[in-house]
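In: Provided below for reference: sequence and predicted model.
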Amino acid sequence: MEDRLILMGVIGKPHGVRGQLRVHCYGEDPEVLAEHVLADAKGRRFTLEWAHDNVAWIDELSNGAQRRIADRDDAARLTNVELFLPRSALPEAEEEEFYLADLIGLDAHDESGKVIGKVGNVLDYGAGASLELSPGGRLIPFTKASVPQVRVADGYVVVTPPLEVDAKEAGE
């Protein structure tokens, strides 16, 4: 599996006038963000040092140099920047656990074992994750009822779409 980037947090609003920023961590342990070099979608690289709670000092790394974000205006320009880590930087998942990003690219089987597509994306807008199957963009709620088996090591998930999804796809 290629070393894809995993969204681990997002920079929020400036905190104070000396360049500190709020950082929202999407992982279980915010310290992970301080232990690694982070990247944004444009390829810029950052390190952070937690000041307190969800507030951090951020340094931008460029051409071998490290520059601390030291004023509110520079900090404000980083608001809403997403912070990524390579998948290889994250610890291995425990037995019967997995990262949602590891589902992308897995085959999707129906209950009989027939391949019905691939997991093209995992979407989560706050009300629970959904698997987007390709081709076609079919959305399957990521629940135990709709995805009863996840076999990352074997390269597939078993999908049993809810009746509402099947009826909608059939045009009923």
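Out: Yep, it's here. Model, not experiment: these values are computed from the prediction.

In: Going by C-alpha atoms from here, please, whenever you check contacts or count neighbours.
Out: Noted.

In: show me where the chain has helices.
Out: Ranges of helices within the chain are 31-35, 72-76, 163-169, based on DSSP state H.

In: would you turn these into JSON lines with mean neighbour count and distance to L103?
Out: Compiled in JSON lines, the helices of the chain are given as follows (neighbours: other C-alpha atoms under 10 Å; distance: least, C-alpha to C-alpha, whole Å):
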{"stretch": "helix 31-35", "mean neighbour count": "16", "distance to L103": "22"}
{"stretch": "helix 72-76", "mean neighbour count": "18", "distance to L103": "35"}
{"stretch": "helix 163-169", "mean neighbour count": "11", "distance to L103": "20"}
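
In: Could you export those as CSV, including distance to G117?
Out: Shown next, in CSV, are the helices of the chain (distance: least, C-alpha to C-alpha, whole Å):
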stretch, distance to G117
helix 31-35, 34
helix 72-76, 43
helix 163-169, 15
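
In: Of the ones you listed, which is nearest I116?
Out: helix 163-169 (13.1 Å; C-alpha to C-alpha).

In: So which residues make contact with that closest one?
Out: I140 (C-alpha atoms under 8 Å, 6 or more residues apart in numbering).

In: Centre of the chain to it, how far?
Out: Taking C-alpha atoms, centre = their mean, to the nearest Å, one finds the center of helix 163-169 at 28 Å from the center of the full chain.

In: Also stretch 96-109?
Out: 13 Å.

In: Regarding that stretch, how distant is the last residue from the first?
Out: 19 Å (C-alpha to C-alpha, to the nearest Å).

In: Flag every buried residue along that stretch.
Out: D102, L103, I104, G105, L106, D107, A108, H109 (16 or more other C-alpha atoms under 10 Å).

In: now stretch 115-132
Out: Of the residues in stretch 115-132, G117, K118, V119, G120, N121, V122, L123, A129, S130, L131, E132 count as buried by neighbour count, 16+ other C-alpha under 10 Å.

In: In addition, the following structure is provided for comparison:
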Amino acid sequence: MSEQKENRAMEQFLQVGVISSTHGLRGEVKVFPTTDDAARFQTLKEVILDTGKEKLDLEIQSVRFFKQFVIVKFKGIDDINDIEKYKGKSLFVARENAVELEEDEYYIGDLIGMDVYTDESEERFGVLKDVMETGANEVYIVQSERYGEVLLPAIHECILEVDPEEKKMTVHLMEGLI
């Protein structure tokens, strides 16, 4: 329940990463990127830190990369003690600062909670609960009252229409999915 409330409250923001740990003593942090393109951190000027109690605007001073992490230094945070308390907290960007999407691409935050309908009966099939990233294509996890958890591959043969404004998705249930 609290996750759904957070999703609604954060709709104008898109998550770009999670602070995983501190890095050194001078206030740098290791950020696990949750964006498709971690290199976009190089062009980001500011992020919003969700502390759980408040949202803090942080200006990015420097960015470098280490393995799967982004090492970020925020302006004005020069000591490990000032940033350590934010381990595990999420970093967001305002939607207007987000990367533009290609055709048939959607922000995961816009898909979660979407009502899913079938093309055959036009009945509500369930609710999209999560998106699983796999090597080949994403997989949509739909909670169906009738079938329980159903995994739908995010391919054109299965996902027929996505309407983020209406929070509605129409799918074709391929043989063997349920």
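Out: Ah, there it is. Quick caveat, the model's predicted, so the values are computed rather than measured.

In: hmm, back to that, quick check: the farthest pair among the buried residues of stretch 115-132 of the first structure?
Out: G117 and A129 (18.0 Å).

In: quick one: contacts for G105 of the first structure?
Out: G105 of the first structure neighbours (C-alpha under 8 Å, 6+ apart): K118, V119, G120, N121.

In: the strands in the second structure, which residues?
Out: Under the criterion DSSP state E, the second structure contains strands at 13-23, 28-33, 46-50, 55-66, 69-74, 90-94, 115-118, 124-132, 139-144, 148-153, 159-163, 168-171.

In: Buried deepest among the ones you listed, which one?
Out: strand 28-33 (a mean of 24; mean count of other C-alpha atoms under 10 Å).

In: That one to strand 90-94, inter-axis angle?
Out: Inter-element angle recorded for strand 28-33 of the second structure and strand 90-94: 70 degrees (by axes from the mean of the first three to the mean of the last three C-alpha atoms, to 10 degrees).

In: Output the contacting helices and strands for strand 28-33 of the second structure.
Out: strand 13-23, strand 69-74, helix 80-83 (3 or more C-alpha pairs under 8 Å, 6 or more residues apart in numbering; DSSP states H and E).

In: Let's see that with 10 Å instead.
Out: The helices and strands touching strand 28-33 of the second structure, judged by 3 or more C-alpha pairs under 10 Å, 6 or more residues apart in numbering; DSSP states H and E, are strand 13-23, strand 55-66, strand 69-74, helix 80-83, strand 90-94.

In: how about those, which one is nearest L151 of the second structure?
Out: strand 13-23 (23.5 Å).

In: Between the two ends of stretch 99-109 of the first structure, how far is it?
Out: 19 Å.

In: do the same with stretch 116-133 of the first structure
Out: Terminal-residue distance, stretch 116-133 of the first structure (C-alpha to C-alpha): 8 Å.

In: Stretch 169-178 of the second structure too?
Out: 17 Å.

In: ok, now stretch 46-60 of the first structure?
Out: 5 Å.

In: what's next to it, contact-wise?
Out: Stretch 46-60 of the first structure is touched from outside by 11-15, 18-25, 30-31, 33-40, 44-45, 61-62, 65-70, 75, 78, 83-84, with contacts defined as C-alpha atoms under 10 Å, 6 or more residues apart in numbering.

In: again, but for stretch 80-90 of the first structure
Out: 1-13, 23-26, 32-33, 35-47, 99, 101-102.

In: let's go with 8 Å and repeat that
Out: Counting by C-alpha under 8 Å, 6+ apart, 3-13, 36-41 sit against stretch 80-90 of the first structure.

In: With stretch 14-26 of the first structure instead?
Out: Outside of stretch 14-26 of the first structure, the residues within contact range by C-alpha under 8 Å, 6+ apart are 7-13, 33, 54-58, 69-76, 79.

In: what's the answer for stretch 116-130 of the first structure, then?
Out: 100-101, 103-110, 131-135, 137, 139-142.

In: how far out from the middle of the chain is that stretch?
Out: 11 Å.

In: Now do it: distance from first to last residue.
Out: Counting by C-alpha to C-alpha, you get 16 Å between the two ends of stretch 116-130 of the first structure.

In: before we move on, what about stretch 100-119 of the first structure?
Out: 11 Å.

In: Aligned to E95 of the first structure, what sits in the second structure?
Out: Mapped onto the second structure by TM-score structural alignment, E95 of the first structure lines up with E103.

In: And D71 of the first structure, by the same measure?
Out: Aligned partner of D71 of the first structure by TM-score structural alignment: D79.

In: Equivalent analysis for H52 of the first structure, please.
Out: By TM-score structural alignment, H52 of the first structure lines up with R64.

In: Done for today, thanks.
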